[in-house]
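Novice: can't give you the sequence, but here's the structure:
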């Protein structure tokens, strides 16, 4: 009996071991277990279902959808378009700047003319002051002769009478009756064309850009032609001026044909229904005949498409009588219709206004009175003379 029980116990142990081995052999592995997904997080009322295709993070078997990244900010922003002030009243606003540079000339003349006794020595001093101020020899003699006559008629002179006398004489010499209108209005479908000429260093390209600001400030649509293809920075400089005020700039390859660029600018003016096309030409050395001839070619090529309404000669007021010689040479090549006198607020002598008009018979139409973008102003003879004489 005991032997029989022992056999049963041994059989039972073997059976238990066999079942345990089978269990270990066939138990499910971890990767075969079904994945139990966590319940979705509660959503706020009105929230949208997450869309597929977004970025996700795997975290403990849960998938979190991230919002798409914000678009990268543009690295290059378009320049902000400026709104220039209108041209009306510009010279009045800039009068203080003009007075600071020119009043010594006017006050010197007033002091001399106010002396009780005006002998030949005083008149010689008055003449010297006028010539030093770049009035020119012929205009100076005319002014002195007229002033001598007026002094004899007046006899005793009060300060106010002396000032009125000198003011009248200076205005007469500056010729306020000259037509200083800028011809920049379109002719039906044809834009007005302004050709800007002058020697390098006078501020020609800057004047072209500032003139575009003046015209746009008055409500005109402007196209700029960068026909100065020989100076590397000229087209870029003009492009900067155009970008600031929203003027279209037509340019060509460096060293290209200036006449071709000028023609294309006029064509663009027609295409865009612009009011005015301003063509900035290369700075011509007035001693080099070939370059001057090329300027004549630019004008002739433009006139195959449209008339040139205005030829502005840009002169640096600080060059004095040397600027006069430049003006005379340019006048032989193109029909100058007006003068833009730059740097009149610096060390310039105001008499250059009188001498350049007298020599050329062409009016000063624009004056540059500072380095700022809006420091180009239509020339006003009365404001100019009053600034010279002071209040």
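Specialist: The structure has been received and is ready for your questions. Just so it is clear, the structure is predicted and the values come from calculations on it, not from any experiment.
Novice: CA only for contacts and neighbour counts going forward, please
Specialist: Fine.
Novice: next SSE after the longest helix along the chain?
Specialist: In terms of residue count, the longest helix belonging to the chain (DSSP state H) is helix 2-26. Beyond helix 2-26 on the C-terminal side, the first helix or strand identified by DSSP states H and E is strand 55-59.
Novice: by how many degrees do the next helix or strand after that next one and strand 55-59 diverge?
Specialist: Later in the chain than strand 55-59, the nearest helix or strand by DSSP H and E is strand 62-66. Interaxial angle of strand 62-66 relative to strand 55-59 (axes from the mean of the first three to the mean of the last three Cα atoms, to 10 degrees): 150 degrees.
Novice: how far off centre is strand 62-66?
Specialist: Chain-centre distance of strand 62-66: 54 Å, with Cα atoms, centre = their mean, to the nearest Å.
Novice: one more structure, for comparison:
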């Protein structure tokens, strides 16, 4: 066969061209060149019919480990993939004290961090006490509480080193003194049927969520509860309360969006009395305390309630958003005058470094604090305990 023909077949069938004689290449390249030749099979070179065993077994052996290697990790990877799924249910929910400490961590870390920086390797003097007082006021603890703490720390300790741990201990004790008198459980008067609880507050303080959580607690105590969707301005509030009603098994009195709130409350009072419910929880629209017309509407709701029962509402709970800081002080004053607030619920303590505002409110207004909230879960609203709160905000072990 001519060299031109041989070159053509080589290019067509991918044979490797070489200037070396055809008898010298290894078997793997010589065999493809011999196959398309015009020479009869019996005249083909020996390597074409009897290839050396070296190259082909080597190729097979090189490919086999690649396949085995790719498949090998599968049994090793599979068990770890299922392990986390089995471990997840074993996690125990955090206790209330752990959630409280975690929720107040922003407030406590801001306060105790400043205390540590102030009292590390420094003798107590007037300047140190003044800086401490400023720190406590900035933490929204209130002027009276800040002064009481600094006076106690300064008593007999001038020109001495005072540890940050000692300051935190005194802080916790003084805060507990202020909060102990107001840490009062919410009491349901069984002589009233129903015991009417009116929940008020500005927009976004968590009134509807608080009502839902409180309904769950009361239902768990075996009390029959009815909910009234008095926030008729927000369709979302009505739907949210209906969802809580389904969760807790409490019937919900609701009307179309924009309906008269006082009229709805009138109907709810009548239905709760007819059903002999133990508790009627009434939601109200969020309103700014400086809007006179909205506060007048709230007064109307209270008057309608008293047409059914002159002693009602038996409890008026004001929800306060801890993130508002000092603005919460004016809310207590104005809602107190308008609706006759009987107790407080402090919410969103887990989202602020200003949790100390509860201390300032307690010192000034001395209203009962029934509940505090440190999250969105149904178990994140708990009865207020002064000692636990004081220890958490001072960064001490609970």
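Specialist: Here it is on my side, so go on. On a predicted model such as this, the values are computed, not experimentally measured, just so you know.
Novice: what's the TM-score for these two chains?
Specialist: TM-score of the superposed chains, computed with TM-score structural alignment, normalised by the length of structure 1, equals 0.71; 300 aligned residues with a Cα RMSD of 2.4 Å.
Novice: residues touching stretch 139-149 of structure 1, excluding its own?
Specialist: Residues from elsewhere that reach stretch 139-149 of structure 1 (Cα atoms under 8 Å, 6 or more residues apart in numbering): 123, 126-127, 130-131, 165-166, 169-170, 173, 354-355, 358.
Novice: residue 85 of structure 2 corresponds to which position in structure 1?
Specialist: Using TM-score structural alignment, residue 85 of structure 2 lacks an equivalent in structure 1.
Novice: count the neighbours of residue 85 of structure 2 for me.
Specialist: 10 (other Cα atoms under 10 Å).
Novice: relative to residue 128 of structure 2, how far out is it?
Specialist: Note on residue 85 of structure 2: its distance to residue 128 of structure 2, by Cα to Cα, to the nearest Å, is 53 Å.
Novice: how about residue 356 of structure 2?
Specialist: 21 Å.
Novice: Three-state assignment for residue 371 of structure 1, please.
Specialist: coil (DSSP: H, G, I helix; E, B strand; the rest coil).
Novice: my bad, should have said residue 48 of structure 2
Specialist: Classified using three-state DSSP, residue 48 of structure 2 is helix.
Novice: nearest spatial neighbour of it, skipping sequence neighbours?
Specialist: residue 31 (4.9 Å; Cα to Cα, 6 or more residues apart in numbering).
Novice: so that neighbour sits right up against residue 46, yeah?
Specialist: No - look at residue 31 of structure 2 against residue 46 with Cα atoms under 8 Å: they stay out of range, at 9.5 Å.
Novice: comparing these two, which residue is more hemmed in?
Specialist: Shown here are residue 31 of structure 2 and residue 46; by other Cα under 10 Å, residue 31 has more neighbours (21 against 13).
Novice: what about the strands in the stretch 201-350 of structure 1?
Specialist: Here the stretch 201-350 of structure 1 has its strands, by DSSP state E, counting those that start in this stretch, at 222-227, 248-251, 276-281, 310-316, 338-342.
Novice: how about these in JSON lines, adding distance to residue 139 of structure 1 and mean neighbour count?
Specialist: Listed next are the strands of the stretch 201-350 of structure 1 as JSON lines, based on distance: least, Cα to Cα, whole Å; neighbours: other Cα atoms under 10 Å:
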{"stretch": "strand 222-227", "distance to residue 139 of structure 1": "37", "mean neighbour count": "29"}
{"stretch": "strand 248-251", "distance to residue 139 of structure 1": "42", "mean neighbour count": "23"}
{"stretch": "strand 276-281", "distance to residue 139 of structure 1": "32", "mean neighbour count": "29"}
{"stretch": "strand 310-316", "distance to residue 139 of structure 1": "19", "mean neighbour count": "26"}
{"stretch": "strand 338-342", "distance to residue 139 of structure 1": "19", "mean neighbour count": "27"}
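Novice: residue 182 of structure 1: which of those strands is closest?
Specialist: Taking Cα to Cα, strand 310-316 is the member of the strands of the stretch 201-350 of structure 1 nearest to residue 182 of structure 1, at 7.3 Å.
Novice: corresponding residues in structure 2 for that closest one?
Specialist: Alignment of strand 310-316 of structure 1 against structure 2: residues 315-321, by TM-score structural alignment.
Novice: which other residues reach stretch 188-199 of structure 2?
Specialist: Here stretch 188-199 of structure 2 makes contact (Cα under 8 Å, 6+ apart) with 207, 211, 272-273, 276-284, 312-319.
Novice: quick check: end-to-end length of stretch 307-315 of structure 2?
Specialist: By Cα to Cα, one end of stretch 307-315 of structure 2 lies 16 Å from the other end.
Novice: so who does the aligned residue in structure 2 for residue 95 of structure 1 touch?
Specialist: Taking TM-score structural alignment, the alignment pairs residue 95 of structure 1 with residue 100 from structure 2. Contacts for residue 100 of structure 2 were tallied using Cα under 8 Å, 6+ apart; they are 374, 389, 392.
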